[in-house]
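> here is my input; please provide its structure:
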Amino acid sequence: MIQAETLELLEWSRLCQHLSTFAATKLGSLAAVHLQPPATFTQSKQLLAQTQEAYHLETDLERGLSFEGIKDIGNSLERAALQGLLLGDNLMEIATTLAGMRRLRRKIDEREEIPTLQTLVAQVRTYPELEQEIHRCIDDRGQVADRASAKLADIRYKMKGTRDRIYQKLQNIIQRHNTAVQQQTITQRSDCFVIPVKAPQKDVIPGIVRDTSSTGATLYIEPHAIVSLGNQLRESQRQEKIEEETVLRALTAQVAEVGEDLEHLLAIATALDLAAAKAKYSLWLEANPPRFIESDSNPITLRELRHPLLVWQHKHEQGSTVVPIDVQINPSLRVIAITGPNTGGKTVTLKTLGLAALMAKVGLFIPAREPVELPWFEQILADIGDEQSLEQSLSTFSGHIRRISRIIDAISAIELDEGEREDDESLDDAEIEVRGAMVAPEDEVKLSPSLILLDEVGAGTDPAEGSALAIALLKYLANCAQLTVATTHYGELKALKYQDDRFENASVEFDEKSLKPTYRLLWGIPGRSNALAIARRLGLGEDIINEAKQRVGSFSEEINQTIAGLEQQRKRQENRAQEAEQLVGQAERFYQEVSDKAAELRERERQLRRSQEQAVNDAIAQAKGEIAKVIRQLQQGSQTAQKAQKATEALNNIAQKRLPQPEPKPPKPSYLPQVGERVRVPRLGQTAEVLSVPDDAGEVTVRFGLMKMTVPLVDIESLDGKKVEIPAKPKSPPPSSPTAPQMTTTVRTSKNTIDIRGSRVADGEREIDRAIAVATVSGSGILWIIHGKGTGRLRQGIHEFLQHHPQVERFELAPQNEGGAGVTLAYLT
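So this is what the prediction gives:
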């Protein structure tokens, strides 16, 4: 069968063998070794979902899923179904499997983000009562326990008593006839207890000779005194075996009753172990989950795709470093022609693509960089085999043709007509969509959802006929198959791209300087024939090379030169792309450094602000304590004006000492940077653009690159070296307080004095107005107003009244010796 041949050609069995090493159970390992791609898209989706959820558990839990205790009980279930007898070890394996599956189901049910695995274990029955019954009847050694039945316990009790009496009698015989005994030990021969007796003294201990030593010097004798007891013991042992068999048969019957459920349990445990093995293998490969796409609308994307077998060889067998390939195929393409020199990696590329498609079908992750997108291929068919294959297999032209014929028959066999598709109820909408246009209108082409891989298509025969056959075959496959990837040495196949939009060229890179392939896959550029260049560098005569060039022709040489120019242009673009990537990396590092410094400065600023706030809070708390102390002293004893005056002075001293003094504003500098001006910030070693004018704190906002920062003016200088100079603040005489008391020579009399203590503000204003009128008539230029200190509300109201009175020039508080804050002097006009 061609599909089986394809799996062999792609070395699928080796990949499955590697996968099996990640399984936790024997059943899981066997399932991995014999893993086959599913037939439907629905199965692939389900398998991939299982792997993704198991992968999530492997990366999220400390130990992932535990399969401890789960054994291969398939043979035991089959024996029980055939009414055979299960032994104690078989029953214990069934019990531990039930317990292990119960733990697995509990672990899965505890999680919420794994619905596929939860659905898988939902119908599993673990029969805890059967497990308990097995543990009751079978001990840890796999033997039937005394507690299995009362009759068995009674038989074993009697056996113990009989055995003790036998030992007692034999010990007495040995003590009485110790000279005739070869060794003072009791042993067994033919299920009989015997004493080793010296051959010359066999008559001293009468009995039955059960065995003789190799030299004949020792006879093993069963004394007549214990013959009857020995017969009783052997009869009890026979009864014990019958009762043990009864217990085992009863347990076997219970297992047979639930055999179908246990087989289902075993299948689910195997599926879980296989999903966990796929997850572990994918994690080891550093692979990513594939996404199945519609072939007619989305490109195939496999970036940095690595061959999984070469990855294994590199990690476990010290192989060469794996060179990844980039695969991106537009949905309109149907045929990819890969050209290039021998040993350049063309065959490995085919196998890598084939294995990637197979891995996606069975639910494995693909060793490629995200996103991993490819269609679901119903069939992956290959004709691979030359001296450069991984298995070193050789193929003739006839072998190639026979295999290609089977490939064509296979892709033709899966094409369903419209009637078959409508009658097939097993296909769901999703599967029909992924399979593609398998049933199309008459004016459209029917494509088989298959991936065809052809190595050295048309090789092994006359080049002219071989190239013509290869062109015809690839055109046929472009009309029938979803995607065909072929390797070739024929130059005629390179021109198909320019004749049909469904064709594309690719090549494997070759380094002419080292004469070695780089194993890189290049898209859009056909491979050059490097035979003559290699021959020249390997020392072949120049005359031979020149004659070969003449026979090749100038047209072929021009093509090679054109391809060489394209390759050089591609290399230049790659170099520029690498340089741009390096510059981007440097910019990102610089941005990160600046961001880190800015974050550090912000953190220092926050710490400083917190320390300042803490200091202010501490000062306020201490001031509050001192104020409370003054208040307590004021409250003690009788309140007098003198004590109130002292308390007021104490509070003023506290305020002057504790409250922070306002910082003087810095004077304007002689040189100021303007908005939009380019300046230099020596401290940072950067040239920046000014974004704002200096604020009151003497700071400006600048921008350099993508960063904005606020820096002091002193850190800025112009591009021509001018620095900001802040002149020293001139000292100014202390301002005189408008309410500072002034000495007056006016004599205080009863005529220019008014006492309004205890009055309301409105009443006091009327009395002051009358007093001002009297003072004006009498020619007095000052009015003494006694309002008292109290709460200060009366004084405040009087001051507001005097401030707007037309006959009051100014007013002030009286000196301390004249009443201080309790008396106001109003100077009249």
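> going by C-alpha atoms from here, please, whenever you check contacts or count neighbours.
Noted.
> which residues touch the closest residue to G230 other than its chain neighbours?
The shortest distance from G230 to any non-neighbouring residue, by Cα to Cα, 6 or more residues apart in numbering, is to C192 (6.5 Å). For C192, the contact set (Cα atoms under 8 Å, 6 or more residues apart in numbering) comprises 210, 222, 230.
> kindly reformat the residues you listed as JSON lines containing secondary structure, distance to I654 and neighbour count.
JSON lines is the format used below for the contacts of C192 (DSSP: H, G, I helix; E, B strand; the rest coil; distance: Cα to Cα, whole Å; neighbours: other Cα atoms under 10 Å):
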{"residue": "R210", "secondary structure": "strand", "distance to I654": "118", "neighbour count": "17"}
{"residue": "E222", "secondary structure": "strand", "distance to I654": "116", "neighbour count": "25"}
{"residue": "G230", "secondary structure": "helix", "distance to I654": "113", "neighbour count": "20"}
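> to check against the first, give me the structure of this:
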Amino acid sequence: MIEAETLSLLEWQRLGEHLATFTSTKLGARVARNLPIPDHRETSLTLLTETKEVYQLEANLTTGWKFEGIYDFGSALERAEYKGILTGETLLQIATTLVAMRRLRRVIDGLEASPRLKALISQVRTYPELEKEINRCLDDKGKVTERASPKLAEIRQKIKERRDRIYQKLQNIIQQQGGAIQEPVITQRNDRFVLPVKAGQKESIRGIVHDSSSTGATLYIEPNSVVELGNQQRQYIRQEQREEERVLQVLTEQVATVKEDLELLLAVATKLDLATARSRYSLWLEANPPRFVEGNSNEPITLRRLRHPLLVWQQHHEQGTPVVPIDVQINPETRVVAITGPNTGGKTVTLKTVGLAALMAKVGLFVPAKEPVEIPWFDKILADIGDEQSIEQNLSTFSGHIRRITRIIDSLQPSDSEIQPCLILLDEVGAGTDPAEGSAIAIALLKYLAQQVRLTIATTHYGELKALKYQDERFENASVEFNDETLSPTYRLLWGIPGRSNALTIARRLGLAGEILDMAKNRIGGGSEDINQVIAGLENQRREQEEKAQEARQLLEQAEKFYQEVSSRAQALEARETELKRSQEQAVNQAISEAKQEIAQVIKQLQKGEKTGQEAQKATASVNEIASRHRPQIEPPKPKPNYQPQIGEKVRLSQFNQTGEVLTAPNADGKLTIRLGTMKMSVSLADIESLDGIKPEVPQKQKSSNSSQKKPANNAPTVRTEQNTLDLRGYRVNHAESQLEEAIRSQNTGALWIIHGKGTGKLRQGVQEFLKQHPQIDRFETAPQNEGGNGVTIAYLK
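Next comes the predicted model:
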């Protein structure tokens, strides 16, 4: 079949071998080496979903997703169905497989969102009772244990007793007839206990000769005194074997009754192993999940930075050359792509790379290309690649290509209206015959395929095919780049530009005589050279555009990276501010609660005592003192200009936190009289404020006086104590920040010694970054050497 030939031409089996190395079971490896190609788009989507879910599962899990203990016992199930007796080793494999599948099910059941994996595992029954029965009857080597049958235990006890008696008798003979014994050991021949006797002393120990040494000097004799015991031993051993077979038969029958469920279990285990292998292989390839675009949509085929998976493997495992990625972007209206360029330039590799990408997407593998990966789901992928020349079949290259192309055409279903979702790959189409006839056949074939299939990609040397793009919008040109300086291909794929002829250039650089080249140039005319110059100019323009695009991409990546850093810092600051507000609110609420409790106590005391004016004043003082302790430290608003207290106005005396009435207007020195309760007192304007917190304007003379009497600023304490020291050694940065926030909030003023140690410096860096952004920190510095040096930071609070 042409489909099978195509898989062989694309080396699909090699990719399956590579995939098999990522499987964990023999079941999965066997299927991976012969990976079936789905016939329906829905199957491919299901396989891709499985790969994605396992990919996500392994990204989030560190342990637990293992296939240890899963065995291939499919043939044993068939034997059990036909009343055959399974060996203990096989039964033990069934039990361990049940345990392994139960372990995988627990992992999948614990996932939040993996609908396909959960649907798969929900079909499985793991029969814990069968597993327990097998483990009860068999030991870890698959041998039937005495727990399995009381009769078996009794038989084995008798066997042991007979063996002990035989050993005792033989030991006595060795002691009594030591001179006749070649070596004082007891051995076995034909399941009988014997002694190695010297051939010349045969008459000294009468019995049955079961064997002799190669030289004939030693005879292995079973003495007559133990023959009967040996016969009894053989009978008991046969009874033991029959009882063991009976136990295995019972276990086999239990397995046979659940054969279908166990077959389903193996099928699900194989699917999970294959999905895991696809996920791990895709991760190794640095591949991305494909999206199937609709054939009749306006979406292009997009495969940027596409790499040949087999060449990637060769690069990593066989010291191959680095893989040059190609960009494939085909407009939806394009039906045929003609790739031109020199031999060994990568045209054939391009065909195989695109073909393998389409196949990988169909079987649920990610495609080794940059996101987004967008490709149609092709019903058929058919190829004619390579030289089909065969001496045995009397086929020329041309004949071989035509026969394979004929099989490709025959496999299609001709239609005048509907485009078939097929991908056709043709290498050197029309080659191997007269150029004029070959070119005509190639053009006719490609135009026929443009009417029949979704996409055809063909490589060619014919110049006539380059012009099809300008005659039919369904055609597109591409070429493999060639370096004129090194006379070697770069393996890069250029779109929209046909390949130019390099024969004359190569011949000139390789030293062919100039007069010969001039004659050749005259024969082909100047038009060809002009076309080559135009193509070379287009290639240079493309190269410049790509360089500029690369620079733009780098700038965009840098901008995106900077934006992510800024966004991350902004989110961190916002989260920190939210946490700070929450902590402050909790502190205020706690203070209010405490104040209410204390005020309630004052009221109770007042209610219990005599209600006199003196007691009322004491209660008022207590409440004011509580308020001063619990009132939030809010920075007073800036004073309004030209504010002066008026006679009769209520003002607050800041230092006593009392409200009084203004009796006299301020004099030139800024003094005024206020009534505070029953007392009158003279105070300065600097000591009062309005009830809404506005400070009055103080005369310049008083400002100078006050400033001269002003106490020095509350500098940070220079003495380090246990209260202003925070030890963060051993903390991670995120945990250290929360500890540091709590310490700053409780310290409120002064200096804070932060011990972070030296170590790698990450904790010190994290602490100092936190201090830079904290609104309550005025500055910070590294402690002196006698205070800890680089291992300690001193922060000064505002």
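> for the stretch 151-300 of structure 2, which segments count as strands?
187-189, 192-198, 207-212, 218-223, 290-293 (DSSP state E, counting those that start in this stretch).
> and those strands as CSV, adding distance to L45 of structure 2?
Listed next are the strands of the stretch 151-300 of structure 2 as CSV, based on distance: least, Cα to Cα, whole Å:
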stretch, distance to L45 of structure 2
strand 187-189, 64
strand 192-198, 65
strand 207-212, 69
strand 218-223, 71
strand 290-293, 9
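> right, so of those strands, which gets closest to E625 of structure 2?
strand 290-293 (72.4 Å; Cα to Cα).
> onto which residues of structure 1 does the closest one map?
Per the alignment by TM-score structural alignment, strand 290-293 of structure 2 matches residues 290-293 in structure 1.
> and what of stretch 221-240 of structure 2?
Going by TM-score structural alignment: stretch 221-240 of structure 2 matches residues 221-240.
> between the strands of the stretch 151-300 of structure 2, which one is closest to L465 of structure 2.
strand 290-293 (28.0 Å).
> which other helices and strands does the next helix or strand after the closest one contact?
Next in sequence after strand 290-293 of structure 2, counting helices and strands by DSSP states H and E, comes strand 301-306. Where contact means 3 or more Cα pairs under 8 Å, 6 or more residues apart in numbering; DSSP states H and E, strand 301-306 of structure 2 is packed against strand 326-330, strand 370-376.
> tell me the mean distance between the longest one and structure 1 once they are aligned.
For strand 370-376 of structure 2, the mean distance to aligned residues of structure 1 following superposition is 1.1 Å (mean Cα distance after the TM-score superposition for structure 1).
> residues contacting that strand, please?
287-295, 300-306, 358, 367, 421.
> ok, now stretch 259-267 of structure 2?
With Cα under 8 Å, 6+ apart as the test, stretch 259-267 of structure 2 has contacts from 72, 74, 77, 81, 101, 123-126.
> coming back round to it: return the distance of the match of stretch 221-240 of structure 2 from the chain's centre.
On the basis of Cα atoms, centre = their mean, to the nearest Å, stretch 221-240 of structure 1 sits 70 Å off its chain's mean C-alpha point.
> so what's E50 of structure 2 closest to, chain neighbours aside?
Closest residue to E50 of structure 2 apart from its sequence neighbours, by Cα to Cα, 6+ apart: A275 at 5.8 Å.
> quick one: contacts for the alignment partner in structure 1 of the one you found?
Counting by TM-score structural alignment, A275 of structure 2 lines up with A275 in structure 1. When contacts are counted by Cα under 8 Å, 6+ apart, A275 of structure 1 touches 47, 50-51, 54.
> and these, which of them are in helices?
Using DSSP state H, 47, 50-51, 54 are the members of the contacts of A275 of structure 1 that sit in helices.
> what's the closest of the residues you listed to K597 of structure 1?
Closest to K597 of structure 1, out of all of these and judged by Cα to Cα, is A54, at 42.8 Å.
> the closest one and G64 of structure 1, how far apart?
Applying Cα to Cα, to the nearest Å, the value for A54 of structure 1 to G64 of structure 1 is 8 Å.
> all strands of the stretch 451-600 of structure 1, in order?
Here the stretch 451-600 of structure 1 has its strands, by DSSP E, counting those that start in this stretch, at 481-487, 503-511, 516-523.
> any buried residues in stretch 107-118 of structure 2, and which?
Neighbour-count burial for stretch 107-118 of structure 2, counted by 16 or more other Cα atoms under 10 Å, picks out 107-108, 114, 116-118.
> now do it: everything it contacts.
Contacts of stretch 107-118 of structure 2 (Cα under 8 Å, 6+ apart): 46, 49-50, 53, 64-65, 121.
> hmm, 6 Å instead?
The contact list for stretch 107-118 of structure 2, computed with Cα atoms under 6 Å, 6 or more residues apart in numbering, reads E53.
> how far is it from where the chain is centred?
With Cα atoms, centre = their mean as the basis, stretch 107-118 of structure 2 stands 16 Å off its chain's centre.
> tell me which other helices or strands the helix or strand harbouring S29 of structure 1 touches.
Using DSSP H and E, S29 of structure 1 falls within helix 26-33. Helices and strands touching helix 26-33 of structure 1, by 3 or more Cα pairs under 6 Å, 6 or more residues apart in numbering; DSSP states H and E, are helix 12-20, helix 259-285.
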